[in-house]
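Quick one: sequence plus predicted model below, questions after.
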Amino acid sequence: MTHTMNAPPAAPPRRAQTWWRRPWIVPLLLVVAAFLAFSVPPYLTFDPSLSRLEPPEGNQIYYPLLVAHVLFGTVAMVTACFQIWPAFRTQHRRGHRITGRVYVFGGVLPAALLGLYIGWHTAAGPSVRVANLVGSALWLTVTIIGLRMARQRRYGEHRKWMSRSFALTMSIVLSRVINVVATIALTPQVDTTFGGSAELMQYSAASIGVWLSPLLLLLLTDWLLERRKPGARRPAPSA
């Protein structure tokens, strides 16, 4: 004689949380909007004298490529907010796929490739040059890996790598904040550490920002990814 058991009822599908249950999404959108409103308009005039980065002398293509880099980076930052928004990702899957393609092909890939050129020709010294080259190459690499994971339908890995790509996309914002803090901290040392050169101090502050911001955001991202692993918050069994 056989005994049959009714299968346990399937768990109801998880509903996407509304935006107000994700308290970080609105501050993120406001920060991105404020940053872009401050940073982008000078480049829309196509006037090199308004550029916040000094074009190398005699390099005629630097400024047009810098403008393109800024515009593609703007596309990346705006679409990244929708990519990282859980409610949009869950409730608008087609929109998520479309903005994802725009993020990769109309944002990160061209911005990162141009960033390699812009970074190589920076006037802020070798430390900033190396940081910009490493940052652009890393941004390009993690985004391509994330795209490849999606095409292989390895969506868990896709989310991890695109989270890292998002962190690198937003590192420019944190870099500006760190730059200001570093400038304030280093200014009293202009006459001692920097031999009276305010320009050298500014290059050092910029170097701290471009190195520290992606490192901090990548560490934070991987920490959050580890916390979200199944069982990551389970208490250890008692002896």
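On my side now, so go ahead. Numbers count the residues shown, from 1 in each chain.

contacts, neighbours, all on C-alpha from now
OK.

what about the residue most central in space within the chain, helix or strand, and which?
When C-alpha atoms, centre = their mean is applied to the chain, the residue found nearest the centroid is residue 169 (1.9 Å). Residue 169 is part of helix 155-186, with elements assigned from DSSP states H and E.

So for whichever helix or strand comes after that helix, what gets flagged as buried?
Later in the chain than helix 155-186, the nearest helix or strand by DSSP H and E is helix 198-227. Using 16 or more other C-alpha atoms under 10 Å as the burial criterion, the residues of helix 198-227 that qualify are 198, 200-214, 217-218, 221-222.

then this one, side by side with the first:
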Amino acid sequence: MTTSRRDWPLLTGLIALSALPTLGGALRVAALSGGAEVTPANERFFAAPVPVLLHIAAAVTFSLLGAFQFAPGFRHRHRAWHRRAGRALVVCGLVVAATGWWMNATYPLPPGDGPLLMVLRYLFAAGMFVAVAGGFVAVRRRRLPQHRAWMMRGYAIAQGAGTQGVLLSTWALVVGPTTELSRALLMGAAWTLNLLVAEWLIRRRRPGPVAAARPATLATTG
């Protein structure tokens, strides 16, 4: 499969944003499978590994495979692949959101997390589930602009982990260790920032009334 040169900046950026959470997920799987030392920060994963393993597998697939879905040149040249991959991504996206809720509801809060972050995780996991489900319903109804918009919102929330890594690392370098409140606010800001960028892109691509009417005019006069 070939990729347009114009697609590479977008793909590189999205894959780079996925790199930190992907590495973190790989280390988590290695720790769970390799019998790493149990600490207060990871004991909840050893006590119930199923939701975190499902979450990691689905999130890595969703973020890396999903990057190619938003590359216009690649998508236009590989429409059949886009449809097949899209079905897998809907499943992965719903699993990411559902397991996010599952872990939030059943795992005890680790050191440094608090009730505010728990509420934010519930809200954004629910938002992702709604977005991915909305994208699936829209494509089934052949409403492709709405499908693309909903999937962009779901992908933006999923990529929150990458943006959180950037913000938390920058905060640690500039300010120092986070508090319970600052950690929650930074993580919430990462999800919000991603959604704002997604909404800007959605509205930038949306055709105006004249542009939207033009194809119909040409069709009737041709």
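Everything's here; your move. Computed from a prediction, not measured in an experiment: that's the story for all the values here.

mind checking what the residue nearest to the centre of the first structure lines up with in the second structure?
Matched by TM-score structural alignment, residue 169 of the first structure corresponds to residue 158 in the second structure.

Roughly how far does that match sit from residue 41 of the second structure?
Look at residue 158 of the second structure and residue 41 of the second structure: by C-alpha to C-alpha, to the nearest Å, they are 22 Å apart.

Please name the nearest non-neighbouring residue to the alignment partner in the second structure of residue 111 of the first structure.
Matched across to the second structure, residue 111 of the first structure falls on residue 96, judged by TM-score structural alignment. In space, and not counting its chain neighbours, residue 96 of the second structure is closest to residue 55: 5.2 Å by C-alpha to C-alpha, 6 or more residues apart in numbering.

which residues touch that neighbour?
Residue 55 of the second structure makes contacts with 95-96, 99-100, as judged by C-alpha atoms under 8 Å, 6 or more residues apart in numbering.

could you measure it against residue 28 of the second structure, distance?
11 Å.

Check residue 64 of the second structure too.
18 Å.

Also residue 203 of the second structure?
38 Å.

now swap in residue 157 of the second structure and tell me
21 Å.

more neighbours, these two?
residue 157 (26 against 18; other C-alpha atoms under 10 Å).

Isn't that one up against residue 189?
No - using C-alpha atoms under 8 Å, residue 157 of the second structure makes no contact with residue 189, being 11.2 Å away.

what sits in contact with each of those two?
By C-alpha under 8 Å, 6+ apart, no residue touches both residue 157 of the second structure and residue 189.

Tell me roughly how far stretch 124-132 of the second structure lies from the first structure on average.
Comparing stretch 124-132 of the second structure with its match in the first structure after superposition yields a mean distance of 0.7 Å (mean C-alpha distance after the TM-score superposition for the first structure).

Read off where that stretch ends up in the first structure.
Going by TM-score structural alignment: stretch 124-132 of the second structure matches residues 135-143.

same deal with stretch 191-200 of the second structure?
Going by TM-score structural alignment, stretch 191-200 of the second structure sits over residues 214-223 in the first structure.

how many neighbours does the match of residue 111 of the first structure have?
Neighbour number of residue 96 of the second structure under other C-alpha under 10 Å is 27.

From residue 202 of the second structure, how far out is it?
Distance from residue 96 of the second structure to residue 202 of the second structure, by C-alpha to C-alpha: 23 Å.

Where do the helices of the second structure begin and end?
Ranges of helices in the second structure, per DSSP state H, are 8-34, 43-47, 49-69, 72-77, 79-106, 115-140, 144-158, 160-174, 180-205, 209-221.

Please identify the most buried of those helices.
Among those, helix 144-158 has the highest mean neighbour count (mean count of other C-alpha atoms under 10 Å), at a mean of 23.
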